[in-house]
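Asks: Sequence and predicted structure are below.
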Amino acid sequence: MSFLQQARATVREDLDAAMLRDPAAETRADVALNSPGLHAIWSYRLAHRLWDRGPQWRPAARLLSTLTRAVTGVEIHPGARIGRRFFIDHGMGVVIGATAVVGDDVMLYHGVTLGGRSLARGTKRHPTLGDRVTVGTGARILGDIEIGDDVQIGANSVVVKPVPAGAVATGIPAVVRFPDHPAQDPYDALFAEPAIFI
């Protein structure tokens, strides 16, 4: 598959993810033109390709990420690793650090930080999120910790310890618990677990 074909397929996947997760999305064209979260993701994907090309391309990658932050309000370091069908709803204030790893089908709301807790250079300092993770508005996930698959992080929560797959984490500091119905759809779990919105 050529670079252009791969880019088109990725854009289609990202649009599909946005249409699936954003109830306000009316058309793919509307989302493509008006979603700062998508614009930030697409710019990140290009910046990440530049970053991976080697040290001589990294200043250009950083410049692109800085320009993207100025336009969208979303700061994604080009060194971060982000999976497929990633979606940021609203976008403003999202920060994703250099060594963060984000799985497939992850959704972040505005104001989320995937940040570090160490100033040590050359080490993994940011969190790793599994697949199908949803992170609520204003949540902070800090440090080199693992967030398992299918985890729900509540709005404004501060997570500094690992969260096992399928769990719900809410509060400051976050308290981890498991839904009453393990097979419950993650979106329905938001309504069954009101603290996720807090």
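Replies: That came in fine, so what should we check first? Because the structure is predicted, anything quoted here is derived from the model rather than measured. Residues are numbered from 1 along each chain as shown.

Asks: CA atoms for contacts and neighbours, from now on please.
Replies: Noted.

Asks: Skip the chain neighbours and tell me the closest residue to Leu15.
Replies: With sequence-adjacent residues excluded and distances taken as C-alpha to C-alpha, 6 or more residues apart in numbering, Leu15 is closest to Arg28, at 6.4 Å.

Asks: Might you report the residue contacts of Val158?
Replies: The neighbours of Val158, taking C-alpha atoms under 8 Å, 6 or more residues apart in numbering as the test, are Ala139, Arg140, Ile141, Leu142, Thr170, Gly171, Ile172, Pro173, Ala174.

Asks: okay, now the one to match up with it:
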Amino acid sequence: MFEVIRKDLSRLDPEGSASPRTLVAGLLSQGFQAILVYRFFHWLQQKGWSGQPLRFFCERFIEITGGISIPASCRIGEGFRIHHFGGIIFHPTVQIGHNCTLYQGVTIGDRGGTGGAAKIGDNVLIGAGAKIIGAIEIGDNCVVGANAVVTRSMPAGTTALGAPCRLKHPDGRIE
């Protein structure tokens, strides 16, 4: 758990270090606070401990103060970064790869109570206000543009634009 947190922390520093200065900045960041709470209770869950009722109060505190809801059952890879806090909601079945970044107002959910949520690859950037809906797959090195509404899978290296989204492939082709 601590190695993963160190990698999350190193994403806050442009030089990629987890220095004491970066630790202080991280502890003051609502996004990093939410990641810490998630990492701790996810680790407990993996060990077979629910962490209740403490988990309930910690998760609600983060939701109220930072506007971020990340259930402990999500699976999030190392190097995760929440660039700006507020309005971030994850479905409990969300899977996110390594070194992903997201901005404020991101929702990753199911289709209104049916099915699961997205599986997101490595090195994905999710822009402000983006919505990723349904049990779809977002490939590695994708960019989900600000306010895009993604309801279908994205091949690796593509960019999602608009609502409903259009996919821009690396070769410049748009569909």
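Replies: Good, I have the coordinates. Being a predicted model, the structure only gives us computed values, none of them experimental.

Asks: picking that back up, just the buried ones from the contacts of Val158 of structure 1?
Replies: Buried by 16 or more other C-alpha atoms under 10 Å: Ala139, Arg140, Ile141, Leu142, Thr170, Gly171, Ala174, out of the contacts of Val158 of structure 1.

Asks: could the residues you listed go into JSON lines alongside secondary structure and distance to Pro78 of structure 1?
Replies: As requested, the buried ones among the contacts of Val158 of structure 1 are exported to JSON lines (DSSP: H, G, I helix; E, B strand; the rest coil; distance: C-alpha to C-alpha, whole Å):
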{"residue": "Ala139", "secondary structure": "coil", "distance to Pro78 of structure 1": "21"}
{"residue": "Arg140", "secondary structure": "strand", "distance to Pro78 of structure 1": "20"}
{"residue": "Ile141", "secondary structure": "strand", "distance to Pro78 of structure 1": "19"}
{"residue": "Leu142", "secondary structure": "strand", "distance to Pro78 of structure 1": "18"}
{"residue": "Thr170", "secondary structure": "strand", "distance to Pro78 of structure 1": "29"}
{"residue": "Gly171", "secondary structure": "coil", "distance to Pro78 of structure 1": "30"}
{"residue": "Ala174", "secondary structure": "coil", "distance to Pro78 of structure 1": "28"}
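
Asks: And the residues you listed, which is closest to Val102 of structure 1?
Replies: Sorting those by how near they are to Val102 of structure 1, with C-alpha to C-alpha, puts Ile141 at the top with 12.0 Å.

Asks: which one in structure 2 is aligned with the closest one?
Replies: Under the alignment (TM-score structural alignment), Ile141 of structure 1 pairs with Ile132 in structure 2.

Asks: ok so, going back, using JSON lines, lay out the contacts of Val158 of structure 1 together with distance to Thr10 of structure 1.
Replies: Written out in JSON lines, the entries for the contacts of Val158 of structure 1 read as follows (distance: C-alpha to C-alpha, whole Å):
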{"residue": "Ala139", "distance to Thr10 of structure 1": "27"}
{"residue": "Arg140", "distance to Thr10 of structure 1": "28"}
{"residue": "Ile141", "distance to Thr10 of structure 1": "26"}
{"residue": "Leu142", "distance to Thr10 of structure 1": "28"}
{"residue": "Thr170", "distance to Thr10 of structure 1": "32"}
{"residue": "Gly171", "distance to Thr10 of structure 1": "35"}
{"residue": "Ile172", "distance to Thr10 of structure 1": "36"}
{"residue": "Pro173", "distance to Thr10 of structure 1": "36"}
{"residue": "Ala174", "distance to Thr10 of structure 1": "34"}
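
Asks: one step back: in TSV, list the buried ones among the contacts of Val158 of structure 1 along with distance to Gly83 of structure 1.
Replies: Formatted as TSV, the entries for these read as follows, by distance: C-alpha to C-alpha, whole Å:
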residue	distance to Gly83 of structure 1
Ala139	20
Arg140	20
Ile141	18
Leu142	19
Thr170	24
Gly171	27
Ala174	25
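
Asks: Please tell me how far Cys100 of structure 2 sits from Phe57 of structure 2.
Replies: Here the criterion is C-alpha to C-alpha, to the nearest Å. By it, Cys100 of structure 2 lies 27 Å from Phe57 of structure 2.

Asks: Give me the more crowded residue out of the two.
Replies: Using other C-alpha atoms under 10 Å as the criterion, Cys100 of structure 2 and Phe57 rank with Cys100 on top: 25 against 11.

Asks: what sits against Glu78 of structure 2?
Replies: Listed by C-alpha under 8 Å, 6+ apart, the contact set of Glu78 of structure 2 reads Val4, Ile5, Lys7, Asp8, Gly97, His98, Asn99.

Asks: Alignment lookup: Thr65 of structure 2 to structure 1.
Replies: Taking TM-score structural alignment as the alignment basis, one finds that Thr65 of structure 2 is matched in structure 1 by Val71.

Asks: which ones are touching the aligned residue in structure 1 for Arg55 of structure 2?
Replies: Taking TM-score structural alignment for the superposition, Arg55 of structure 2 sits opposite Ala61 in structure 1. Under the criterion of C-alpha under 8 Å, 6+ apart, the contact partners of Ala61 of structure 1 comprise Leu46, Ala47, His48, Leu50, Trp51, Pro78.
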